[in-house]
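Colleague: need a structure here:
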Amino acid sequence: MKKYALIICFYFIGNTVFSQITELVTGMTDPGRMVLSSTHLYYTDDDNVYRLALSIPNAEPELLASGMGNPNGLALNGDALYIAEFDANQVSRMDLSPANFEVTRNATANKPNFLHWHGSSLYVSSNTTTSRYVGRYDDPNASTNSTLLAAVAAPSTTFYSFRTCGL
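Modeller: Below you'll find the predicted structure:
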């Protein structure tokens, strides 16, 4: 029995050691927040939003929007990309169907960090020293000026919303 356990252990260790990372894009400044669709990878850096075609080998990133207020979170819902702009205190919406990629302010939020879609609601979190919450926008696609309807988690000294994985 020990022999089989040892073989299985070496197998998993060996696979970990020989795994390879494939770099898709290099030379970026602070890449981070990202969301994946079936054909594209959307990601942000300090103040820009990019799209990378996954079906094209050695694809160049396409700049969709620049001058954003520290885009921290991304959420994709159909042809709409939602962007949590931390420094601008807002959640913006980008329509991905036309070629001009127009960005409109969708909602005001206090230092939004991360976004997550669940059903027809968009959840947003904030984790500053003065603003720690998880809130919900119901059906933000129906309006270009959504309001935060509910605080899902109340602020406390031990609540850190950036540590939550999903809703």
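
Colleague: Only C-alpha atoms from now on, for both contacts and neighbour counts.
Modeller: Will do.

Colleague: Just want the most central residue of this protein.
Modeller: L74 (3.1 Å; C-alpha atoms, centre = their mean).

Colleague: would that residue count as being in a strand?
Modeller: Yes - using DSSP: H, G, I helix; E, B strand; the rest coil, the assignment for L74 is a strand.

Colleague: Sketch out the helices for this structure, chain order is fine.
Modeller: Applying DSSP state H to the chain gives helices spanning 2-17.

Colleague: residue ranges of the strands in the protein, please?
Modeller: Counting by DSSP state E, the chain has strands at residues 34-36, 40-44, 49-53, 62-65, 71-77, 80-85, 90-95, 103-108, 114-118, 121-127, 132-138, 150-153.

Colleague: Next, the second sequence, to be compared with the first:
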Amino acid sequence: MKQLITFALFLLIGGTQLVLGQLTNVVTNLSTPYRMAIHGNNLYFSELTGNKISMIDLSTSAPIAITLISGLNKPKDLLVIGNELYFTTANKISKIDLNTSTPEAVDIVTGVNGPDGLTPFGNNLYFSTGNKISKIDMNISNPTVTDIVTGFSLPSDLVLNGNILYVAEESGDKISKIDLNNNPPLVTEFVTDIGTPTGLFLNGNNLYVANFWSSNILKISLDISSPFAIEFLTSVSGPTSMLLFENDLYITEAWGGTISKINFSTLSNPEINKTEAIGLYPNPASNIIHISGLTNKTEYTIHSVLGTQINSGSVSNKEGLDIHQLQKGLYLLNKF
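Modeller: Next comes the predicted model:
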């Protein structure tokens, strides 16, 4: 199998590279922060290797992490419903009452294989587990797990848009979707060749993907018939989840042990983010890459990380560039 080649895309406008903004650290020195949930001004987050759930007060200028509950077995996803915080651990789903000063975990269902993404739909709580998506009825005191769909490749996070459930397949290199109104539910591939999707975040008609091993955030428009992923944020140290609070996008950076943020309104402003629609896919790639969002034929160059020009030419929107002759490594693709 040919080894993959990774590209960094630089967009030059009038000879000047447009810089959109940088991440700001909110809290550091965490033990693999994984997922987040918001309740009032409090941001709750799981610390996967710290075996605990912690919190910070976002109304303070310098938030300090406080342990909410410890002694857990690899906590992952979090979900706030009312005043209760639902969370997954290695083999169960539990909840705590956020109104109590010393919360204690109450198990909802046990004996589950590595549950992760939590999403409510009606009276049901959907979650990923093993290679499948399952659900429980939240109105029942001792619910029974019902499997909805099987055959996924390490499903991690879930996000719901109407009756469509999006599934990040961390080992499957893709996002799939399930129409929950169908019986049986209908599963289709949504976007493929996107790396290791670990966390999902829905804002308006855009789906954002935390791409763990590629250390970036991808963006997918839900408005087009043939959706594809474009790079939204780079240099994110092992992102696993995203959460919007007021005008800031909060991101868990698992490798860096950090929760960071960036002004989301600035990133989403079309007057500032003039290159937002330009994308490169698939990335990494082995044979062909495509540049999306071009309005006309555009000149490009490919350089090594040492600055040596490897190739040049012109390309149209979504036209394939042959890169099969390149050796494994990181290259810079300049579009101007």
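
Colleague: Work out the TM-score between the chains.
Modeller: For these two chains in superposition, a TM-score of 0.76 is obtained (TM-score structural alignment, normalised by the length of structure 1); 143 aligned residues with a C-alpha RMSD of 2.1 Å.

Colleague: re earlier: pick the most deeply packed of the strands of structure 1.
Modeller: Sort the strands of structure 1 by mean neighbour count, taking mean count of other C-alpha atoms under 10 Å, and strand 80-85 sits at the top with a mean of 25.

Colleague: if we can go back for a sec, my read is that the residue nearest to the centre of structure 1 contacts I83, right?
Modeller: Yes - taking contacts as C-alpha atoms under 8 Å, L74 of structure 1 lies within contact range of I83: 4.8 Å.

Colleague: hey, what's in contact with both of those two?
Modeller: Counting by C-alpha atoms under 8 Å, 6 or more residues apart in numbering, the contacts common to L74 of structure 1 and I83 are L115.

Colleague: Redo the strands of structure 1 as JSON lines? Include distance to F10 of structure 1.
Modeller: Shown next, in JSON lines, are those (distance: least, C-alpha to C-alpha, whole Å):
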{"stretch": "strand 34-36", "distance to F10 of structure 1": "33"}
{"stretch": "strand 40-44", "distance to F10 of structure 1": "34"}
{"stretch": "strand 49-53", "distance to F10 of structure 1": "37"}
{"stretch": "strand 62-65", "distance to F10 of structure 1": "42"}
{"stretch": "strand 71-77", "distance to F10 of structure 1": "39"}
{"stretch": "strand 80-85", "distance to F10 of structure 1": "43"}
{"stretch": "strand 90-95", "distance to F10 of structure 1": "48"}
{"stretch": "strand 103-108", "distance to F10 of structure 1": "51"}
{"stretch": "strand 114-118", "distance to F10 of structure 1": "38"}
{"stretch": "strand 121-127", "distance to F10 of structure 1": "41"}
{"stretch": "strand 132-138", "distance to F10 of structure 1": "43"}
{"stretch": "strand 150-153", "distance to F10 of structure 1": "44"}
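
Colleague: To Y4 of structure 1, which of those strands lies closest?
Modeller: Closest to Y4 of structure 1 of the strands of structure 1, according to C-alpha to C-alpha: strand 34-36, at 38.7 Å.

Colleague: Need the contact partners of the closest one.
Modeller: By C-alpha under 8 Å, 6+ apart, the surrounding residues in contact with strand 34-36 of structure 1 are 41-44, 73-76.

Colleague: Closest one of those to I8 of structure 1?
Modeller: Of all the contacts of strand 34-36 of structure 1, I8 of structure 1 sits closest to L41, with 34.8 Å by C-alpha to C-alpha.

Colleague: Show me what that closest one lines up with in structure 2.
Modeller: Using TM-score structural alignment to pair residues, one finds that L41 of structure 1 aligns to L85 in structure 2.
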